[in-house]
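Undergrad: what's the 3D shape of this:
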Amino acid sequence: MAVAPTVYNGFERDLLMIIRLVLAAALILILPLVSVAQDLSKDQLLAELTFDDLDQHGNGFIHLGHVEEFRQFVFGSMDQDEDGHLNIEEWVRWDYGFRVLSTELDRVEAYETALKVMFAVADRNGDELVSETEHRKNSLAAFERADLNNDELLTEDEYLGGFTILVAIRAALQPDD
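TA: The predicted structure is shown next:
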């Protein structure tokens, strides 16, 4: 007997994303208490959780549609004043799930610097605001940069190793890795 896939409305999808982010933050808090068999850093584990969220079908890859849905959610939750643009304060204040880890590693300043650099990259016209169009173009460019074999799909390795915001954040948190 075939089971129809679950279809979520926008509110339910946003709620699930918030729950996943809270769970990711909770994971970061309990990781020191758990003996992890593999030699993975906490930022690696958190990045893998992000990939798992984007891999909606559990097939080991994400496509641009997955990234665009996530991008829309992120932009909407970042835009606190709902003016259709992100200023630097909104950009830095929004938590990608790594803020707790940056505090634990005593790398808050490096983390926030990485976010500010990514803001400058996303602000294509230099007006000190990131419009939704700029945000979309930045996300598309990050996807294309990470897609090493140009198959319009990102494997977990491509995403973790090449998606710009992840690369910047992880470099800020673990500069020696």
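
Undergrad: hey, let's count contacts and neighbours off CA atoms from now on
TA: Noted.

Undergrad: Show me what the helix or strand encompassing Glu68 is packed against.
TA: Taking DSSP states H and E as the definition, one finds Glu68 inside helix 64-78. For helix 64-78, the contact count by 3 or more CA pairs under 8 Å, 6 or more residues apart in numbering; DSSP states H and E identifies helix 42-54, helix 132-146 as packing neighbours.

Undergrad: Show me where the chain has its helices.
TA: Assigned by DSSP state H, the chain shows helices spanning 10-30, 42-54, 64-78, 88-93, 99-104, 108-122, 132-146, 156-162, 164-173.

Undergrad: Sequence B follows; please return its structure for comparison with A:
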Amino acid sequence: MALKHLIAAFLSMSLAVPAAAQPDAGRAAAEIFAQEIDADGDGVISDTELQGFGDSVFASIDLDGDGAMSEEEMRDWRFGMSDLAEFRERTQAYDTAVAMAFDIFDRDNDSAVSPDEHAAAIQASADYADLDGDGALSIPEYLDGFIFNVAMRSALVP
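TA: Just a heads-up that it's a prediction; the model follows:
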């Protein structure tokens, strides 16, 4: 399923259910992402799968097609968790988490994230999450340790 359709389906489901019935809708979104990233369905996210998914995410965030991701593009990415943050009245926390992640991604501090910076941030986050050091992420490692994922989920919790 295409990334756009996958996230749209999740958001339509999550917005239809009261927030009280969704104790961790952010984790549910992350689980959907994990299934999408794990292209071969073996329960392990390889570096190749993660970087391929990262490339498609980068392309979907770079709305103006200039080859760089701005903080505004990252914050307004409609296939991410911004709609869920708005629904849960957590927009300020979400925007803060995005700003912090953007600052981490933007290694040269030029107010833009290049594809190389984005790929390096994904790799660094994967290395951090890879607790057993096998060079791949189990689904629990991705859910519990992939930095951007954890930051965005934390922003959604009241």
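
Undergrad: related to what we said a few turns ago, dump the helices and strands packed on helix 64-78 of the first structure into TSV; add mean neighbour count as well.
TA: Formatted as TSV, those follow (neighbours: other CA atoms under 10 Å):
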stretch	mean neighbour count
helix 42-54	19
helix 132-146	18
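
Undergrad: Among these, which comes closest to Leu154 of the first structure?
TA: When those are compared by CA to CA, helix 132-146 sits nearest Leu154 of the first structure, at 7.1 Å.

Undergrad: Where in the second structure does the closest one fall?
TA: Counting by TM-score structural alignment, helix 132-146 of the first structure falls onto residues 115-129 of the second structure.

Undergrad: list the contacts for the aligned partner of Glu68 of the first structure in the second structure?
TA: Residue pairing (TM-score structural alignment): Glu68 of the first structure is matched to Gln51 of the second structure. Gln51 of the second structure makes contact with Ala119, Ile122, Gln123, according to CA atoms under 8 Å, 6 or more residues apart in numbering.

Undergrad: Between the residues you listed, which sits nearest Ala151 of the second structure?
TA: The closest of the contacts of Gln51 of the second structure, once distances to Ala151 of the second structure are taken by CA to CA, is Ile122, at 13.5 Å.

Undergrad: who are the neighbours in contact with the closest one?
TA: In this structure, Ile122 of the second structure makes contact with Leu50, Gln51, Gly54, judged by CA under 8 Å, 6+ apart.

Undergrad: With distance to Asp42 of the second structure as added columns, please give those in JSON lines.
TA: As requested, those are arranged in JSON lines below (distance: CA to CA, whole Å):
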{"residue": "Leu50", "distance to Asp42 of the second structure": "14"}
{"residue": "Gln51", "distance to Asp42 of the second structure": "17"}
{"residue": "Gly54", "distance to Asp42 of the second structure": "19"}
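
Undergrad: and of the residues you listed, the nearest to Ala39 of the second structure?
TA: For these, the nearest to Ala39 of the second structure is Leu50 (9.3 Å; CA to CA).
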